[in-house]
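Asks: Everything below, folded, please.
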Amino acid sequence: MPPGFLAVFSEPGANVTIDEYQDWYSNEHIPIRLDHLPSFLTGARYSASDSLRPSWVAVYDVDDTSTFFLESYTKLRTNRSPREADLVKRLELLDRRTYEVIGDENKGLTSSYHPVDPTKFILTQGIECPDDAALKGWFNAIAKDLNNVEGWTRTGLYKCIDNLKSGMSVGSGEEEQKVPKYLVIYEFLHPAAIDSSSFKSTIQRHSAKFDVNFVDGEERKWGLYRAYPGIAQS
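Replies: Model prediction:
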């Protein structure tokens, strides 16, 4: 099966203090994955640098999409600790999205989220596109040109295979659970590259040709908070 990827967007909200949130995420939530599941290759957290919400995203490289269906992984949600179960109920938002990797273009990187020199700045975009073939055509076109953008280091393209939103801000309707079919993550050495004309023109130039549509509200800028060690790196 193809490599997997996990992105979890979250917002503590008014009922969870930032100190409580950070302690839970860094000292319980991530360690029970990275310290015990060798299929979780990397894990890192980013905070919003665009003043929008949600304020946080956690990203994980996973060796195989089959991991998402294994009992060793699913039990982490069904058998939460009392502390985690209580906190999760009080979060404003927990938006978990699992993906398969369908594209990866980089400058010789083996891992962007390894705790040794992780990627400092990322841009995420939600995408809708008629089919995988069209999107891969777009990805191949931009990948070639992005090599000429100063400060760019990597682009990953992901297809959503499952998602779940929960939290005090999430309603009960089906519309509340909708997320874009695809996610693209661009990685940069410095934040100025995200707003550079060379980067923006590269993306815009190929989007219309391949009927790629960027979903409103799903373009976000992030700065590294922390990358975490794990059993897969030892």
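Asks: Every contact and neighbour count from this point should use C-alpha atoms.
Replies: Fine.
Asks: what does the helix or strand harbouring Glu100 contact?
Replies: According to DSSP states H and E, Glu100 maps onto strand 93-106. Contacts to strand 93-106, defined as CA atoms under 8 Å, 6 or more residues apart in numbering, come from residues 2-13, 54, 65, 68, 88, 136, 139, 143, 153-170.
Asks: now with 6 Å?
Replies: 3-11, 153-167 (CA atoms under 6 Å, 6 or more residues apart in numbering).
Asks: same deal with stretch 15-27?
Replies: Residues outside stretch 15-27 that contact it (CA under 6 Å, 6+ apart): Arg90.
Asks: how long is it from one end to the other?
Replies: End-to-end distance for stretch 15-27, by CA to CA, to the nearest Å: 19 Å.
Asks: Second chain to compare with the first, below:
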Amino acid sequence: MAHPALLLAFSDHGATVTGDEFTDWYDNEHVPLRVDVPAFLSWTRWKAADGAQPTWAASYDIASYEDTLRPPYTTLAETRSEREARVLRDVGYMERRMYELIESPVLPPAAAFDENKRTRFVRFVSTDVKPSGEDVLNRWYDEEHILMLSKLPGWVRSRRFVLREWSRTGVEGQNDQQPVPRYLAVHEWESVDAVLDPEVRKSFLTPLRAELDTVLTVLHGRTFEYYRHWERK
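Replies: Got it, this is the predicted structure:
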């Protein structure tokens, strides 16, 4: 059975492409071309809320990873406009990640969850562990961490994914080919005040988290705020 997938893209317009053109291309050409492709189930852009770079993220729920390997999805890259080809060539940073959903026993969404709306904030947390550490990572997320997050004000939903493929391009991006972490957690929030509070974060330092720290090789989180989404008519 095919698992649901997630396409996640991080980007910055760089020095050659202006911010106005980048936004116009993304909002009025790039995303709209994907709205009528059956593999896509949602289309959302986010802007950094943590002061870090890249500044932009786009997330797309996808029916399955297998759907991205055949038309009409593959036709998108084969029929790019002249402008799209130029922007993708000259953009400062473009990182594309494709994930599959991990069907773990995570909690259902909060009562405030509405699949037809977007939360105000999203936090993307990338992790990698030593080969011996996958069981500890899964236990931490499934038995402890997401349960703790769900009790905080503002939490809406958490999902976990495993990487299937990635690419990093752009004038600056092509110079960094450090592999993308294998695991991703996507936490959706209406407010991030509680989860970012230093005292709350201290409460996350449990014995299981200490065990996880012995096998973690990457733990990197980014917080973004809602910018725009699209709907299929």
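Asks: thinking again about what came up before, which of the contacts of strand 93-106 of the first structure count as buried?
Replies: 3-11, 153-160, 163, 165-167 (16 or more other CA atoms under 10 Å).
Asks: residue ranges of the helices in the first structure, please?
Replies: 18-24, 31-34, 71-78, 82-90, 132-146, 197-207 (DSSP state H).
Asks: Can you tell me what Arg226 of the first structure aligns to in the second structure?
Replies: Using TM-score structural alignment, the equivalent of Arg226 of the first structure in the second structure is Arg228.
Asks: State the number of residues packed around the nearest residue to that match once chain neighbours are set aside.
Replies: Excluding its sequence neighbours, the residue lying closest to Arg228 of the second structure (CA to CA, 6 or more residues apart in numbering) is Arg45, at 5.3 Å. Arg45 of the second structure sits with 22 neighbouring residues when counted by other CA atoms under 10 Å.
Asks: Could you do Arg80 of the first structure as well?
Replies: Arg80 of the first structure: 13 surrounding residues under other CA under 10 Å.
Asks: any idea how far Ile32 of the first structure is from it?
Replies: If you go by CA to CA, the gap between Arg80 of the first structure and Ile32 of the first structure works out to 11 Å.
Asks: ok, the closest residue to Arg123 of the second structure other than its chain neighbours - contacts?
Replies: Nearest in space to Arg123 of the second structure, with sequence neighbours left out and distances taken as CA to CA, 6+ apart, is Thr223 at 4.4 Å. Residues in contact with Thr223 of the second structure (CA under 6 Å, 6+ apart) are Ala49, Asp50, Val122, Arg123.
Asks: The last one: how many residues sit nearby?
Replies: I take that to be Arg123 of the second structure. So Arg123 of the second structure, with other CA under 10 Å, has 19 neighbours.
Asks: hang on, it packs against His187?
Replies: Yes: between Arg123 of the second structure and His187 there is a contact at 5.1 Å, judged by CA atoms under 6 Å.
Asks: Separate out the buried members of the contacts of Thr223 of the second structure.
Replies: Looks like the contacts of Thr223 of the second structure have Ala49, Val122, Arg123 buried, using 16+ other CA under 10 Å.
Asks: Does the second one touch Phe224 like I think?
Replies: Yes: the pair formed by Val122 of the second structure and Phe224 meets the contact definition of CA under 6 Å, at 5.4 Å.
Asks: coming back round to it: tell me the spacing between the match of Arg226 of the first structure and Gly51 of the second structure.
Replies: In terms of CA to CA, Arg228 of the second structure sits 19 Å off from Gly51 of the second structure.
Asks: ditto for His220 of the second structure
Replies: Plainly put, His220 of the second structure is 14 Å away from Gly51 of the second structure if you go by CA to CA.
Asks: Glu188 of the second structure now?
Replies: The value you get for Glu188 of the second structure to Gly51 of the second structure, if CA to CA is used, is 18 Å.
Asks: In TSV, list the buried ones among the contacts of Thr223 of the second structure along with distance to Phe22 of the second structure.
Replies: Below are those laid out as TSV (distance: CA to CA, whole Å):
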residue	distance to Phe22 of the second structure
Ala49	19
Val122	22
Arg123	23
